[in-house]
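1. My questions concern the predicted model and sequence given below.
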Amino acid sequence: MKTLFSLLFCLIVSLKLLAQDQVFVETESFENKGGWVIDQQSFVVQGSSYIMAHGMGRPVKDATTTVKFPKKGKYRVWVRTKDWAPFPKGPGKFQVKLDNQSLPMIFGESGSDEWKWYDGGEVNVTNEQVALALHDMTGFNGRCDAILFTNTPKFTPPNKQEELTAFRNKLLNLSGKTTDAGNFDLVVVGGGIAGTCAAISAARMGLKVALIQDRPVLGGNNSSEIRVHLMGDTDKNHYPKLGRIVREMDNGDPGNGNADAKEYGDARKTNIVKAERNITLFLNTHVYKAEKSGDKVVAVVGRDIATNQETRFSGTFFTDCTGDGTLGHLVGAEYRFGRESKAETGESLAAEKSDDFTLGTSNLWASLERDTVSAFPETPWALPFTDEYHIDSPKADWEWETGFGNFNTITDAEKIRDHNLRAIFGNWSYLKNNKKEKYAKRELAWVAYIGGKRESRRIIGDHILNQMDIQEGKQHSDGTVTATWTIDLHFPDAKNSKYFEGQEFFAGTKHIKVAPYTIPYRCLYSKNISNLFMAGRNISTTHVAFGSTRVMRTCGMMGEVVGIAAYVAKKYNTSPRGVYQAHLPELMGIIKDEPTTAKP
């Protein structure tokens, strides 16, 4: 027993000494990001955010910070990065500087597309505070996750995800340290149109609401970061009350992928939310952990994508408006991913066999005419375009889309975005260098680095909306949101497939018109997690029906219904299902804008 105690004591002491001899720097926590941007889209894979030099072919300003060392002396530098376009070597080159002196190694051009630690050599630290900088060399999306300084001999930092997460948490002193945000009537995870409308709706019914968004802006696909216009009608409702909140946030129809960020109304959305006294807004907060008791969600934990500080949110009800069904997945909600078969659903538009095919992700872009001629480099690492096949357009629209079953829209989010970038930059390089009469004075003005997703998980509710519900116009007693969009299921464009088989980035579709129909309330709460609502593209539908329900004005109205339902659930101390079983007339009465009793 004494020997075991001694071994444990030695292990604890050695770990403490190891931590003292190492300085771990998360790049997203740099004091000054310069021209680098934070990317959290692959948090579920990485366990962390990272920063990226998104300069559209023009080097960005250095990201800088100050690093404090426990003692002076020699340290080995390790840099965690990857070559995002190793064909054979990518363009994302950058250097690390200490006190304005560049380390000799150039990072980001290794020819390996795996995230891993690279040995940056040994440095002599002569001051306890050192200026650290990331110096971009190309403007083509070089990226860096973390930098480690160690004076522990022969030490190599871990690459395996579980080991890396434990190592990261220990050196950053994150384990078990959370700030308590308090208890809420409704915790809304996801600040796209659906989540924002859910939060506003619940707040106006008198509920105390937390709205958690993992980016610095609200709006999701309709934000300035992604720039997809709002679709679906709000004026064909059976219940005209629905859609009022959507219309408040609607900044008109600027189209897809326009160069002017203001056209997408970020400030408008944020101001509306901040004007609601019952909403507490948490931006830049990625929910990655949840707590359960039985079949109920008790709390969620979010990590700030820049500072890595963690916050705990407890609540009575929760709603998953993440699009990816992130919260539902964390708490074990039943869900579907991909296409069902005809035999399973009876839908004529279903696949012959079930599979993991999903609609893809878009990264839109735009160019602008300038007064002078500009150049754009050749891009041997990008997708190759020729006189025979290229896309002759000064901007993108919805068709620029990658996924289609070749990639998993959640775990391969970074790969999908990077494939889109290779298509965008490769095509633009071709246009600039081969169609100068048209594009000589045009310049890339904006390229999305945050992917606009269409489809991933669909959380199962007490009803699964299907093609027959939509096309036969079935009348459900709990029919709420009126949907109007076509059944719009994208697939790889045939010509694009011919030239880029298995690497498609351009989509086609066939719009199947529908008459206005209603989405049952039973599609808006989880079948097996008793206090979980959902609104947005992750509601309970088949893949075919999802093709119609997924557009943002429709999703926003779902959020409005969830906010009202949460009020009714709280009033009667019941569950989302309990609202349907025992209080549906009151829910429908509020939606119909009929007089109701006082708010709780």
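-> Sure thing, it's come through.

2. going forward, measure contacts between C-alpha atoms and count neighbours the same way
-> Fine.

3. Spell out, range by range, the strands that occur in the stretch 151-300 of the chain.
-> Taking DSSP state E, counting those that start in this stretch as the criterion, the stretch 151-300 of the chain carries its strands at 178-189, 209-212, 279-282, 285-293, 296-304.

4. and here's the other structure:
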Amino acid sequence: MLIAILSLLALCAGAQNHVFVETESFTEKGGWVIDQQSFVVMGSSYIMAHGMGRPVKDAATTVKFPKTGKYKMWVRTKDWAPFPKGPGKFEISIDGQKVNQVFGSSGSDVWKWYDGGEVNIRGTQAKLSMKDLTGFNGRCDAILFTDDLKFTPPNELEALGAFRRKLLNLTEKPVDAGRFDMVVVGGGVAGTCAAISAARQGLKVALIQDRPVLGGNNSSEIRVHLMGDTDKNYYPKLGRIVREMDNGDPGNGNADAKEYGDARKIAVVKAEPNISLFLNTFVNKVEKESDIITAVVGRDIATNQETRFSGSFFSDCTGDGTLGYLAGAEFRMGRESKAETGESLAAEKADDFTLGTSNLWASLDRDTVSSFPETPWAMQFSDEYHIDEAKADWQWETGFGNFNTITEAEKIRDHNLRAIYGNWSYLKKNKPAKYAKKELAWVAYIGGKRESRRIIGDHILNQMDIQEGKLYPDGSVTATWTIDLHFPDPKNSKYFEGQEFFAGTKHIKVAPYTIPYRCLYSKNIQNLFMAGRNISTTHVAFGSTRVMRTCGMMGEVVGFAAALANKYKTSPRGVYTDHLPELTAILKGETLAPQPE
């Protein structure tokens, strides 16, 4: 017994003490912002100093330690724009004492752990702070303190994920949010309208959004105006909820955040007693029984607390088709070939080309002259080629098959930032008569995506459906937007071949047409609806269906259909096969939507 006790004491004495700090959990963010856009590839959010060239206020938090003494500090970061060293420099202090190293400008654009050296912790808690040195998007994922001075934390993502979960105690069961009739994942215009529509039919709804605001591309974080008509509907009942969300048409990328109606959207949702709203929650796990989703698990992007949502029906309104992908739904990404679809606008060969992502920006006139830092690490412009604009519009777009819009979302955003900052630096320096008193007032750090996965339904909408105006028996949403497929602007390609960030398009007009209800539910996951840009279309047809008023009406249809499915204890497909006349009557306004039993 004595030998066993002594052995146990020796083991405990030699045990590692790891103190793992997720930066997004800092109690004081200062001017740093949380970025969750790469959660699917990093397994985590991180914080970023988005100061548009002006250093932001410090982020700080209090860290508890199991004991005093020496610790090795590791910092997980990257140099996002090395040339040979980039602009994202920051410092870390412990109890006001700067660590003898600058982070974020290593010359490597790979996320990894950097050795911060040994630090002496004098108490059982210490104040940890991060100081931005440039204002140009320095970033940090996590900070690790270990009393094993020879320990090196894992960089490989699978091992890092297990390490992260263990130290954050994420292996414990998630908090149970309860059971819902309808779980809507994604709080853009489509998801918000789906949640409201379902709730007004009496369904108990969870609306889960991975950002602090609703509206997606129409929120103040991205600032894209709403397009598509709601007043040309075959079914006038559709579009009413979209109009409640609609804050008018301020245009794209304006400097005034209030023009995009964040408060309006939140207020409408919170007025619905049947909706439970969960902001800042990224859904990253799905539970299934055969081909039926039983629950999803989401992680808070700041605290990392996990929450479980069980339900009868689910709607993927994520844009990226994240829920469907996790559930094993059939999907497509990229362009189909002409041989496959018969579409005249399709590609000759199938490929991975997708429409890109925009980060809009705006400047404002000021009373005094201002300067902007030199940006040798950014894209370089000249008298021969620059973009002479005081604010962005939709054309500022990166993707086009050069990047994967899901797995390389961070690279796309950073590429956009290098273009924005480089062009603005050129304008400020070389065109003072026009730009000396203009100041860069707003730059989106959340990317506004156009295209990624499209989940396959029982019908795949195509070019012929649109241009021939086919009215299928299950025609639902009336769409009016042109076939609007972007491509790299030829002049931009000439100067930045393979690195394009500016788009062109050709609008192909269409008469109003209807989107079949069969495009709004999954072909192989029994209880999965979808609304938004990830519905069942070809790449060509997607060019027309993707605008947000149209997507919002899809959400309204999904809400009505979910009420019918709940009433008759059937599936989304069962609504089509057995209850389509009743759904059509609801859309026409001839009958009230069913109240669940």
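-> Perfect, I can see it now. The shown structure was predicted, so the numbers you read here are calculated from the model rather than taken from an experiment.

5. picking that back up, closest to residue 545 of structure 1 out of the strands of the stretch 151-300 of structure 1?
-> strand 178-189 (23.6 Å; C-alpha to C-alpha).

6. What range does that closest one cover in structure 2?
-> Per TM-score structural alignment, the counterpart of strand 178-189 of structure 1 in structure 2 is residues 174-185.

7. Same check on stretch 505-523 of structure 1?
-> With TM-score structural alignment as the criterion, stretch 505-523 of structure 1 aligns to 501-519.

8. Which parts of the matching stretch count as buried, going by neighbours?
-> Under the neighbour-count criterion of 16 or more other C-alpha atoms under 10 Å, stretch 501-519 of structure 2 has 501-504, 510, 512-519 buried.

9. what's the closest non-adjacent residue to residue 447 of structure 1?
-> In space, and not counting its chain neighbours, residue 447 of structure 1 is closest to residue 365: 4.2 Å by C-alpha to C-alpha, 6 or more residues apart in numbering.

10. Which residue in structure 2 aligns with that neighbour?
-> Under the alignment (TM-score structural alignment), residue 365 of structure 1 maps onto residue 361.

11. one step back: who touches the match of strand 178-189 of structure 1?
-> Under the contact criterion C-alpha atoms under 8 Å, 6 or more residues apart in numbering, stretch 174-185 of structure 2 has outside partners 191, 194-195, 198, 203-209, 283, 297, 305-318, 323, 562, 566.

12. Go again with 6 Å.
-> The set of residues external to stretch 174-185 of structure 2 that reach it, using C-alpha atoms under 6 Å, 6 or more residues apart in numbering, is 203-208, 306-317.

13. Over to stretch 230-249 of structure 2?
-> 225, 261, 265, 478, 552-553, 587-589.

14. Ok, stretch 508-517 of structure 2 next?
-> So stretch 508-517 of structure 2 is contacted by 467, 469, 474-480, 482-483 (C-alpha under 6 Å, 6+ apart).

15. Using a markdown table, lay out those together with secondary structure and neighbour count.
-> Shown next, in a markdown table, are the contacts of stretch 508-517 of structure 2 (DSSP: H, G, I helix; E, B strand; the rest coil; neighbours: other C-alpha atoms under 10 Å):
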| residue | secondary structure | neighbour count |
| --- | --- | --- |
| 467 | helix | 17 |
| 469 | coil | 15 |
| 474 | coil | 18 |
| 475 | strand | 18 |
| 476 | strand | 27 |
| 477 | strand | 29 |
| 478 | strand | 28 |
| 479 | strand | 28 |
| 480 | coil | 25 |
| 482 | coil | 21 |
| 483 | strand | 23 |
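
16. what would those look like in a markdown table with distance to residue 543 of structure 2?
-> Listed next are these as a markdown table, based on distance: C-alpha to C-alpha, whole Å:
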| residue | distance to residue 543 of structure 2 |
| --- | --- |
| 467 | 12 |
| 469 | 16 |
| 474 | 21 |
| 475 | 19 |
| 476 | 18 |
| 477 | 16 |
| 478 | 15 |
| 479 | 11 |
| 480 | 11 |
| 482 | 7 |
| 483 | 5 |
